[in-house]
Structure formats: C-alpha cells, structure tokens
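Participant: sharing a model that was predicted from the sequence below.
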Amino acid sequence: MWSLAIEGKIMVRDDGKRNFALRESNGDESSVFSGNTPRQAALKAARRLEPGSSEEETDRVELRLREKGTDKVHIYEGWAWHETSPDNKPDWMPDTITEANVSKKGIEHLEE
C-alpha cells in the first residue's frame, strides 16, 4: 500500500494517496502528511499551525512539502484560525473548531 520508486517513477498507494514530508528550513523532515494531492497534504499541515482569531488576522506561514520518492518540494503559504462550529454540529464536536487554508507558491527541485 505504500509508494514505490521504480526506475525513477513513483507508484502511488492502492488508495491513491501520496506521502509528503514537511521540511524545516534546515532540511529536516519533521512530519509526513498523506493526500491525493499536494494541496490536501498542505491543508492537513496548516491545521497544525497556531490558529489566529480570524482568517484575516492570522499569520501566514511558509509550508514546504517534499513528495516522498521525488526531489519535488511543493511550497505553500498556510494559515489557520478559530471558527464557531455550525449550528447543526454533531454532539461530539466542540463549540470552536480550527479551520485552515493554503495558497500554492510554486515547486522547487532539490539538488541533494
């Protein structure tokens, strides 16, 4: 079920998801997020950011996600904020939830 690199080509898992490692500025890869697309993985990473009080007032943070098995680094600007849960929320949902959004800035290729 995991990605395999065969002759330079990436084969995705049976469920279609790919793995993306969150890269720190020093090159360390601290976490791995999976998703069908790089944006889906970036949204998961953005939800772990420190949320602001509203979408307009929160800080934007650069997220660099390397697709596992490749030299491609997808660069996003991400932000998170607190929002009131919808009126029709299920009983288990808290009154305040964390929302997130991302904006793609580009792709870089590693030269390591």
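Facilitator: Cool, the structure landed. Since this is a predicted model, take the numbers as computed values, not measurements.

Participant: hey, let's count contacts and neighbours off CA atoms from now on
Facilitator: OK.

Participant: just give the closest residue to I107, not the sequence neighbours.
Facilitator: H74 (4.6 Å; Cα to Cα, 6 or more residues apart in numbering).

Participant: and the host helix or strand of the one you found, what does it pack against?
Facilitator: According to DSSP states H and E, H74 maps onto strand 72-84. Here strand 72-84 touches helix 38-46, strand 61-67, strand 96-109, going by 3 or more Cα pairs under 8 Å, 6 or more residues apart in numbering; DSSP states H and E.

Participant: dropping in the other structure now:
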Amino acid sequence: MVREDGKRNFVMLEDGQKTKQFTGRMPRQAALKAARRLEGYEDCETEDEAKDDPTEIRLLERGTDRVHVYHAWAWHDSAPDDKPGWMQDNEVSTVTRGNVSKQGIEHIEK
C-alpha cells in the first residue's frame, strides 16, 4: 500500500516469520537497505568476494500479496573523502555497501 509520500513498506520474511521492516519508493530501494544489514559478510572487503556467496532475501509488500525475491550481498569499503560531519566526528573509516539482484515476484495465497 502506497503512503501519501509515495513510499511503500516492505517486511523481510525469514523462515516464514516477519522480522524487519524497510521503506522505499521501489522494492529495490528497500532491498538495498536490507542488504546492508545482512550478517555474515563482515570479512568481505570487495564486491566480487561478497557476490560469490549471495543471500536470498524475501520482502513482503505490506497491503499486498506480493513477495519480492532478491539475491543480496554486502561488503565493507573505505569511507568516502567527502563523508558527512557525523562520520568525521566518530572517526568512521569504513562503510557497509550492499547490492541486490532481483529473482522474481511470488504471490502469497490467503
């Protein structure tokens, strides 16, 4: 269901349970947010290294029966030179980046 600001809510499904909620205008935007929070990629320092072992994520679009299925991976990268002030204040030197590849849409039968 689309909110007034054009954003939609998606809930991550893990083992049939609704776990985390992500918001975005498009499903891919929510999937990218979810990818950055994946566990198990702490040692990956390049995208190619992380892409070799993708994780399947399933995002249920709230208010519909659609489940968006993605292969997702994440890796750690050095922080950009033009990082915002809060990163400079906390001396953050790395950021987590994520990427996704859509595998399809499934429909839940009610």
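Facilitator: Structure's in. What do you need? Everything numeric in this text was worked out from a predicted model, so none of it was measured.

Participant: for the two chains, what TM-score is obtained?
Facilitator: For this chain pair, the superposition-based TM-score is 0.85 by TM-score structural alignment, normalised by the length of the second structure; 101 aligned residues with a Cα RMSD of 1.2 Å.

Participant: ok, back up a step: mind checking how far the residue nearest to I107 of the first structure is from T37 of the first structure?
Facilitator: H74 of the first structure sits 10 Å away from T37 of the first structure, going by Cα to Cα, to the nearest Å.

Participant: and the strand holding H74 of the first structure with strand 96-109, angle?
Facilitator: Counting by axes from the mean of the first three to the mean of the last three Cα atoms, to 10 degrees, strand 72-84 of the first structure lies at 170 degrees to strand 96-109.

Participant: hmm, back to that, can you put the helices and strands packed on strand 72-84 of the first structure in TSV and add distance to A80 of the first structure and mean neighbour count?
Facilitator: Shown next, in TSV, are those (distance: least, Cα to Cα, whole Å; neighbours: other Cα atoms under 10 Å):
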stretch	distance to A80 of the first structure	mean neighbour count
helix 38-46	6	22
strand 61-67	9	22
strand 96-109	4	15
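
Participant: looking at the ones you listed, which is closest to K9 of the first structure?
Facilitator: Nearest to K9 of the first structure among these is strand 61-67 (12.3 Å), distances taken as Cα to Cα.
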